[in-house]
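**Student:** From the sequence below, what's the structure:
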Amino acid sequence: MVCVWVPAEQESFLSVGDRFGIAPSTAHFVYEEVVQCLHMAMDDYIKWPTEAKALESVNVFQLRSRGIPGVVGAIDGCHIPIQQPAGNPIDFYNRKGFHSIILQGVCDDGMRFIDIAVGMPGRMHDARVFENSPLRQKLVVERVLGPDRHLIGDAAYPLLGCLITPFRNTGHLTNAQVVFNTRLSTIRSVVERAFGLLKGKFRRLKYLNMGNRGLLNRSVAACCVLHNFLLQTEGEEEMAQDYDEAYEEPEGDADVREGGNQEGRVKREYIMGLL
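**Tutor:** Okay, the predicted model is just below:
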């Protein structure tokens, strides 16, 4: 209960200790122990979808977008505010004017995380976070998605055969490109809602004042594990009561990438032609 309470509320370990009738040091020890257990259980709750689950997501996303096929999940980055780290604070000072680490998340149609990467400095761009994450290895090298499957992301990400992004808005988009971007946006927003739900349920993620970087990263991962567990047991409607409408997409991350590789361009043009 201590471990659930700490990320759910923005209280000090002194206050948590008083609430549960234990010493602050004991509360901290208990929290670290349980967070470590949740982190070890991450592969059981945050996992790549099976073929059956992937097909279910593809069908749901295609229905919601009115025609975009092959979408297994949506990717985005989320800033987790932290206290100024010792040693190298500049790398963690982001474009919005505060220190943070980045949570890169991929979620399915039900806002469940199927892949996360935690801990990159807040100053790092979404595209570079993706390039340095295990997910890129999984998608580009191992090709865990077939040629007719892909993730979707915003314009901050590179256009690849396995990662479809919108057309950059230069003010000269064709009607077909506008339709494509609009329909892509309707289903890509699911990952933003997932982050809003995560921060609404676990309010400590609005500011993690922990000096231990390892514990900080494990805490974020543990919250993602609990997020998936709650969606699995409570469902979306019950979880939505704690939705954080204040979540905003990181400023300055959109509309900076264009071009992409040939496979991505051909695939995007093909999908646009279907709409």
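
**Student:** all contacts plus neighbour counts: C-alpha atoms, from now on.
**Tutor:** Will do.

**Student:** What are the boundaries of the helices in this protein?
**Tutor:** Using DSSP state H, the helices of the chain run over 2-8, 13-20, 24-40, 42-45, 51-65, 126-131, 134-136, 175-201, 213-233, 236-239, 262-274.

**Student:** Check which residues of the shortest one are buried.
**Tutor:** Pointing back at helix 134-136 there. Across helix 134-136, burial judged by 16 or more other Cα atoms under 10 Å covers 135, 136.

**Student:** I'd like the structure of this one too, to check against the first:
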Amino acid sequence: MALETCIAFLLADSYDVEDFTLFERNATRKRRKASRMKTEPSDDLQREDDKRDVFNTVLESLIISDFKSHFQLTPSQTEELVRLLAPCKWTAVRQEGWTVWHAVLASLWALSTQESYHSVANRFHIAESLVCDQLDEFCTLVTSNLVNEIHWELGEEAEMSVVGFLSTVGLPDTLCVVGTGFIPIEKPTDVPDPEAYRDTDGSYSIKLMAFCNHKGRFTYVSAEHPRNWHNSRVLSATEVGKALRENPLALLHGKHIIGNSTFPLSEHFLTPFPDYATLGQKKVCYNQKVQSCLAVAQGSLHTLRSCFQRLRCLQKHSVCQTGLAVKTCCILYNMFLETYNVPVALIGDDATQKPFHELRYGHSGSLGGISKRQDIAASLGRTTKKRKYTCTISFEM
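**Tutor:** Sure thing, here's the model as predicted:
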């Protein structure tokens, strides 16, 4: 099936008659124009060039308002993704007439919707098993070839994030913020203890823990531990948690991470003041700013699940494959943020957990963390008073 026919069929249910007729007319006109400018293919290289021309023509015809709602990426980003993945060995691309372009578009479509795999297969006139195999392979290739799309920020990037949090939230020396969510999964078959992933309602899911910069871009993602693990336990098992214990200066260079009260307070990881209804104005102000930071991470996780709705129904029995799918969507989300500004909304955590200091093995925080949190809260108060005093002097002058 030709690529243009594939996409036309794919989108046919999404447009009204007038829009679809216009799309088809424009695509036909551009194909005819392109065919007059081409010679007959004489070798494999020419045929590949012809396919790329057709791909470009179809994408240009699809530049309409809701292209993003189907594929999440822009046409140019989609083409770049195809270019990066085309040289890879696709064992699932085995059907006659089926190309890497089909595989990428079908995978983006499958990740962006909650359509059943059977329905996606019908759209592309292929077997349901091919859709599932191809999606797994797409996620494997994306996470291995675009791994740098999610990276811990250092140097200039880190300084930009610090400045961003200071200007938008008002907390100094904040490198990133951590948020959590969960991803449903079928009873896993690739872990020693599947029942560890069982929730109280009998279903299974994994914990998604994500670190974000001031723009909501993912800088580190973990998606492999049971949802019912406490956040502090998940953090301790991640690479970030290990680095915080072993060499926090190399990881943060004097900066800190912001998290909610389920994480242990330290000089390198700041949390809110416990609210016993006796907080002073400075501590309340500090907590409000922390909540604004947390909104960045939780907002990104909420938007991630909205853009890539397949995360709500992956229907996989593998923790490993589920983790790859989650990281793939996070990589695509970072690409999505390059061209679209996403408003941040305050979204709550996926579940209520006890604050870390109330756990049997918990504590109120390290001395360095307690002192640093107090100093920042006090500085917020002093900054406010200084601004008022300065304004008064200026007015009198």
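
**Student:** right, so of the helices of the first structure, which gets closest to residue 168 of the first structure?
**Tutor:** helix 175-201 (9.0 Å; Cα to Cα).

**Student:** picking up where we left off before, can you redo the helices of the first structure as CSV with distance to residue 81 of the first structure?
**Tutor:** Formatted as CSV, these follow (distance: least, Cα to Cα, whole Å):
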stretch, distance to residue 81 of the first structure
helix 2-8, 13
helix 13-20, 18
helix 24-40, 19
helix 42-45, 22
helix 51-65, 31
helix 126-131, 16
helix 134-136, 23
helix 175-201, 11
helix 213-233, 11
helix 236-239, 23
helix 262-274, 33
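
**Student:** Relative to residue 154 of the first structure, which of those helices is closest?
**Tutor:** Across these, residue 154 of the first structure has its closest neighbour in helix 175-201 (7.7 Å, Cα to Cα).

**Student:** contacting residues around the equivalent of residue 119 of the second structure over in the first structure?
**Tutor:** Structural alignment (TM-score structural alignment) places residue 119 of the second structure against residue 15 in the first structure. Residues in contact with residue 15 of the first structure, defined by Cα atoms under 8 Å, 6 or more residues apart in numbering, are residue 24.

**Student:** Out of the helices of the first structure, which is closest to residue 156 of the first structure?
**Tutor:** helix 126-131 (5.9 Å).

**Student:** mean shift between the closest one and the second structure?
**Tutor:** When the second structure is overlaid, helix 126-131 of the first structure sits 0.5 Å from its aligned residues on average, using mean Cα distance after the TM-score superposition for the first structure.

**Student:** residues making contact with that helix?
**Tutor:** For helix 126-131 of the first structure, contacts defined as Cα under 8 Å, 6+ apart pick out 76, 77, 104, 120, 136, 156, 157, 158, 253.

**Student:** so it matches what in the second structure?
**Tutor:** Counting by TM-score structural alignment, helix 126-131 of the first structure corresponds to 231-236 in the second structure.

**Student:** what's the first-to-last distance across stretch 250-264 of the second structure?
**Tutor:** One end of stretch 250-264 of the second structure to the other measures 20 Å (Cα to Cα, to the nearest Å).

**Student:** what's the spacing between it and its chain's center?
**Tutor:** 20 Å (Cα atoms, centre = their mean, to the nearest Å).

**Student:** out of the helices of the first structure, which comes closest to residue 245 of the first structure?
**Tutor:** helix 175-201 (6.3 Å).

**Student:** In the second structure, what range does that closest one match?
**Tutor:** With TM-score structural alignment as the criterion, helix 175-201 of the first structure aligns to 281-307.

**Student:** Next, the buried residues of the matching stretch.
**Tutor:** In stretch 281-307 of the second structure, counting by 16+ other Cα under 10 Å, buried: 282-287, 289-305, 307.

**Student:** mean shift between it and the first structure?
**Tutor:** Using mean Cα distance after the TM-score superposition for the first structure, the mean distance for stretch 281-307 of the second structure is 1.0 Å.

**Student:** Tell me, how many residues neighbour the closest residue to residue 355 of the second structure other than its chain neighbours?
**Tutor:** In this structure, residue 355 of the second structure finds its nearest non-sequential neighbour in residue 262, 4.3 Å apart by Cα to Cα, 6 or more residues apart in numbering. Neighbourhood size, residue 262 of the second structure [other Cα atoms under 10 Å]: 21.

**Student:** for residue 262 of the second structure, what are its contacts?
**Tutor:** With contact set as Cα under 8 Å, 6+ apart, residue 262 of the second structure has these partners: 230, 231, 232, 353, 354, 355, 356, 357.
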